[in-house]
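Turn this into a model:
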Amino acid sequence: MQNPTYDSLYLFINGKWLNADDRDTAAVVNPATGNVLGRLPLATEADLALALDVARDSFDVWRHTVPAERARIMKRAAELMRERAEHIATQMTLEEGKPLTESRDEVLRAAEYFEWFAEEARRIHGRVVPANRPGVQQLVKRQAIGPVAAFTPWNFPAITPARKLSAALAAGCSVILKPGEESPATALALARCLDEAGLPKGVLQIVFGVPDKVSSQLIASPIIRKVAFTGSVPVGRLLSERAADGVKPITLELGGHGPVLVFADADIDAAATGGAANRFRGTGQICISSTRFLIQRPVYERFVAAFVAATEKLVIGDGMAAGTQVGPLANQRQLEKMELLVADAVAQGAKVLIGGKRIAGPGYFFQPTVLADVPMSARIMHEEPFGPIAVMRPFDALEDGLAEANRLPYGLSAYAFTRDARTAIDVGDGLEAGMIGINQYRIIATELPFGGMKESGHGSEGGTEGIEHYLTNKFISQI
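A predicted model of the protein is given here:
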């Protein structure tokens, strides 16, 4: 295994890379080893106040930059991300833990978002509306909404910031981004690509700090006109309240508890082996991950056996090691949560078919776990696990499966497997989720909307829908 170096960590404010100096710092830990990778400077109130002033001033510059120039800068940044993909992916694996193959893929997909929205910048169209009075011209213009405060978590430190930054920058907004403190180097690497591509100083700023203090100061400022957040439902509620105080729009991509409906006529082996790969990718720390496998009773035993067999073959280890498929959890909190969820389910009668325990040694490793016959009273049937645990339950009729799939307040992702066209249509119509995969687990594409419903949030990122939330409509009537 190679021994790569970890980048120095900074704040990025007003086009300057600011180190710790006399600021407080937080340790960034390699979750595979428990070793400290570096110390992250945390923004002071004065740092945030400066970032807000700069965001206001740079917005005036960026919104008047012609779309073709905005597109050119964003495309150049995407090129730099691709050129530096190996380095950025290495930073991601060191700080977040996912296998290097997954990190490489994420960096390349982040670059795709900047390319996609670079083109969208050139397609921000208004319209002329015929008037009911002679001599009157009526115009509808779509303009950048203003400076944006964006908050992203640690689990996808490249693609989640990319979705927000690419759409906001394409629209002409300036952005203050607060990434997750567990995986800061990845976001800083993206910022460096944008900076070196020619993004005007101050249009993008990266800050870190105590999340509650940073969010309260940024959102309360009248300079911020738009908020975007990806993270947990409780924090989403809190930020929604803060945004509401200033009547500011907020885009929310929150948690999920993805159901998978497997019907008796499905390709059972494909649904099971693909399901295991999907469930344990990213060590299960993925908001759209399949978590609750609901299997029609005639094929329940067969599906579960195939799923367990696929799980047994997974290679667990340091994400930097060749062949690793499942890395560590991101932190000690996640590790302890997995133990509590499994213990609670077992205490109430669930069966552990494989896994169920932390792995001895350094790092935050937990065995890929399959629970069967989980009672409805178990916590894991109600709470998003956000870790390497899969839940198996049988169902009978389509209506029963849909009822269970839609029972929770989450509505981010859902999946179904069937060879019957009528069933596929009914399931697609009946599932309450913003993103649905039929006979496949891969449901994310740059050109398509990413978002949920119910308590999984509102608004979409990606696709033509993604830029809408960073634009405002202006009606002009003139004689």
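
Every contact and neighbour count from this point should use C-alpha atoms.
Noted.

Which residue would you name as the spatial centre of this structure?
With distances taken as CA atoms, centre = their mean, the residue of the chain nearest its centroid is Thr160 (4.5 Å).

quick one, longest helix in the protein?
With secondary structure taken from DSSP state H, the chain has its longest helix at helix 100-121.

Let me know the outermost residue of this protein.
Pro134 (50.5 Å).

The helix or strand just after the longest helix of the chain packs against which elements?
Following helix 100-121 in sequence order, the next helix or strand is strand 127-129 (DSSP states H and E). Applying 3 or more CA pairs under 8 Å, 6 or more residues apart in numbering; DSSP states H and E, one finds that strand 127-129 contacts strand 137-144.

Recalculate using a threshold of 10 Å.
Contacting strand 127-129 under the criterion 3 or more CA pairs under 10 Å, 6 or more residues apart in numbering; DSSP states H and E are the following elements: strand 137-144, strand 471-478.

contacts for the last one?
To tie it back to what came earlier, the one meant is strand 471-478. Strand 471-478 has contacts (CA atoms under 10 Å, 6 or more residues apart in numbering) with 124, 126-129, 131, 135-146, 167-168, 171-173, 226.

switch to 7 Å and redo it
With CA atoms under 7 Å, 6 or more residues apart in numbering as the test, strand 471-478 has contacts from Val136, Gln137, Gln138, Leu139, Val140, Lys141, Arg142, Gln143, Ala144, Ile145, Ala171.

Same check on stretch 1-16?
Around stretch 1-16, the neighbours that count as contacts under CA under 7 Å, 6+ apart are 17-19, 37, 39-41, 51, 54, 91, 185, 201-202, 205-208, 320-321.

Take the residues you listed and keep only those in helices.
Among the contacts of stretch 1-16, DSSP H puts Ala51, Val54, Gln91, Ala185 in helices.

Most neighbours among the residues you listed, which one is it?
Greatest neighbour count in the ones in helices among the contacts of stretch 1-16, by other CA atoms under 10 Å, goes to Ala185: 28 neighbours.

so it makes contact with Gln91?
Yes. Shown here, Ala185 and Gln91 form a contact pair, counting by CA atoms under 7 Å, at 6.3 Å.

Any idea how far stretch 434-447 is from the middle of the chain?
14 Å (CA atoms, centre = their mean, to the nearest Å).

Stretch 373-381 too?
26 Å.

got it, and stretch 215-233?
For stretch 215-233, the distance to the chain centre is 17 Å (CA atoms, centre = their mean).

for comparison, sequence B:
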Amino acid sequence: MTMSTKAGASPEGAHRYVAPQLLIDGEWIGADARETSPVINPATGRAVGHVPHASAADLDRALAAAEREFPRWRKTSPRERGRILKRAADLLHDRGEEVARLATLEMGKPLAESRIELHVACEELEWFAEEARRTWGRVPPGRFGETRFSVHKQPVGPAAGFSAWNFPIGNACRKLGTALAAGCPMIYKPGEEAPAAALAVARCLVEAGVPAGVIAVVFGVPDTISRHLLASPIIRKISFTGSVPVGKHLVKLAADTMKRTTMELGGHAPVLVFDDADQQAVLDQSVQRKYRNSGQVCVSPTRFYVQDASYDAFCDGFAERAKRIRVGDGLDAETGMGPMVHARRRDAIEALVQDALDHGARLLAGGERLGNEGFFYAPTVLADVPDSARIMSEEPFGPVAVLNRFSGVDDAVEKANRLPYGLAAYAFSQNVATIHRLADDIEAGMLGINSFNISMPEVPFGGVKESGMGSEVGVEGLDAYLVTKTLSIT
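Have a look, this model is predicted:
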């Protein structure tokens, strides 16, 4: 395994950083005289800045502003809300290189991946800008004499958004863009690991014309922030992207005041590879998607089940490709995979890999830390991993692929559905009957057949079982911020 930069080296431009701030009622607030936490460059392990934490008074101010502005923002025409979102998308696109570099500096992913993330985020803002005009209801034909019925869609009210650090640009656009399109103010708490990239999105929205108080961006201890916001009757909707345990905790808090919830939680995506699939093409796609963002992706393919006749060659091909990936600082153009986001994630992966080996798994590639600084871990491939190993039941959220074999369709479906998660799943086969069977029986909110491309702004993104409830993006994502009112007039 090779590193694309020498230990201790940092590509030119890595020092550029925008100091994180809070955004509350239109005011940008710095870290002076506040509790802060360091923002660590995961490629070096050194702090590049500090993120200010919001106090209880800050949160109350943000809540009051959201409550004050909701009546005005909901009355702003969908056309005008859409214009603001499109202007914000244009601003973000124009600043693309700067914002992408912030994401890479904070998150570690290769710059090419950050650029793709930014492009997709702009597309989502643009799509919601257009879809905001179509939040209409319906008028069914009457059946009670002169009584006329109509169904209306109205903004649910101020919302709270929480998201993880792995896609700081995309998550910010998705959370804030959906709420704003629907006519709802939002208090948004991104991950403290990548604050500046998320704040860049908020700055574009403010400069595009979002009124003061309609959006707020806060940071702090996640449990403290969430408890304070969810205890307030002002918040009527929450949207969360993150782990299953935290999602369950937030649902319990939301239940006390019957807040609407959208929960996009973790997964443990199975990949079923049948003998009749184009094995080389599947290998090329699988390795690229597995190690994207160092595997720190909720829909990352993780549990690879390969049919018996193809299994041994697939294992060899996967390991060979994984070993060719160049690991290093994401700002280096030669880098194919960056570091883990922080030491905790690297340590967690290391423990899962060792546990799998202790249970009899075979190590085909990786399985070690890389470099003398930063949080690098080699792209890892494990084969013949028993179900008793923790990694077969716990989402690894890192650069580890686990490979096992299956015999037939029944066996494949049983293995894919074994866990309580159901976010994404993938399958590769040219047999029409097999494809139809998988489409019916795989338990997942998103299923890719002969493709890992399962997301675009027009289609819902969400899971089933313990992977969450509700959907983001698509018309379903917008509808989650709208309440339905039936009107009867005689």
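
Just give me the match in the first structure for Glu98 of the second structure.
The equivalent of Glu98 of the second structure in the first structure is His87 (alignment by TM-score structural alignment).

mind listing what the aligned partner of Pro31 of the first structure in the second structure touches?
Superposed on the second structure with TM-score structural alignment, Pro31 of the first structure falls opposite Pro42. With contact set as CA under 7 Å, 6+ apart, Pro42 of the second structure has these partners: Glu106, Met107, Gly108, Pro339, Met340, Val341, His342, Gly374, Phe375.

cool, and Gln348 of the first structure?
Pro375, Ala378.

From Lys75 of the second structure, how far off is Pro379 of the second structure?
From Pro379 of the second structure over to Lys75 of the second structure the distance is 51 Å, taken as CA to CA, to the nearest Å.

Please identify which of the two sits among more neighbours.
Pro379 (29 against 11).

hang on, that one packs against Val400?
Yes. Taking contacts as CA under 7 Å, Pro379 of the second structure lies within contact range of Val400: 6.3 Å.

what about Thr147 of the second structure, neighbour count?
Thr147 of the second structure: 11 neighbours (other CA under 10 Å).

typed the wrong thing, it's Thr25 of the first structure
Other residues close to Thr25 of the first structure by other CA under 10 Å number 17.

Tell me who's in contact with it.
Arg39, Leu40, Pro41, Leu42.

which ones among these are found in strands?
The strands, defined by DSSP state E, take in Arg39, Leu40, Pro41 from the contacts of Thr25 of the first structure.

For the counterpart of the residue farthest from the centre of the first structure in the second structure, identify the helix or strand it belongs to.
Alignment of Pro134 of the first structure against the second structure is given by TM-score structural alignment, with Gly145 as its counterpart. Following DSSP H and E, there is no helix or strand that holds Gly145 of the second structure.

before we move on, what about Glu97 of the second structure?
helix 96-107.

compared with the first structure, how much does that helix deviate?
Mean deviation of helix 96-107 of the second structure relative to the first structure after superposition (mean CA distance after the TM-score superposition for the first structure): 0.3 Å.

Output the contacting helices and strands for that helix.
On a contact count with 3 or more CA pairs under 7 Å, 6 or more residues apart in numbering; DSSP states H and E, helix 96-107 of the second structure meets strand 36-41, helix 111-131, helix 195-208.

For the second one, buried residues please.
Of the residues in helix 111-131 of the second structure, those scored as buried under the neighbour-count criterion (16 or more other CA atoms under 10 Å) are 111-115, 117-131.

next one: the first one
With burial defined by 16+ other CA under 10 Å, the residues of strand 36-41 of the second structure counted as buried are Thr36, Ser37, Val39, Ile40, Asn41.

Repeat that for the last one.
Of the residues in helix 195-208 of the second structure, those buried under the neighbour-count criterion (16+ other CA under 10 Å) are 195-206, 208.

Run through who's touching that helix.
18-20, 84-85, 87-88, 91-92, 99, 102-103, 168-169, 172-173, 190.

What residues in the first structure pair up with that helix?
With TM-score structural alignment as the criterion, helix 195-208 of the second structure aligns to 184-197.

re earlier: and which of the ones in strands among the contacts of Thr25 of the first structure is nearest to Val214 of the first structure?
Taking CA to CA as the measure, Val214 of the first structure lies nearest Pro41 of these, at 13.2 Å.

mind checking what that closest one lines up with in the second structure?
Using TM-score structural alignment, the equivalent of Pro41 of the first structure in the second structure is Pro52.

which residues does that match contact?
Contacts of Pro52 of the second structure by CA under 7 Å, 6+ apart are Gln21, Leu22, Gly30, Ala31, Arg34, Glu35, Thr36, Ser37, Phe219.

separation between the alignment partner in the first structure of the second one and Phe59 of the first structure?
Which is Leu22 of the second structure. When the first structure is aligned by TM-score structural alignment, Leu22 of the second structure is paired with Leu11. Separation of Leu11 of the first structure from Phe59 of the first structure (CA to CA) stands at 19 Å.

Val352 of the first structure now?
Distance of Val352 of the first structure to Phe59 of the first structure, given as CA to CA: 54 Å.

which of the two has more neighbours?
The residue with more neighbours, out of Val352 of the first structure and Phe59, is Phe59; 25 against 18, by other CA under 10 Å.

counterpart of the more buried one in the second structure?
Applying TM-score structural alignment, one finds that Phe59 of the first structure aligns to Phe70 in the second structure.

go on, Ser460 of the first structure?
Under the alignment (TM-score structural alignment), Ser460 of the first structure pairs with Ser471 of the second structure.
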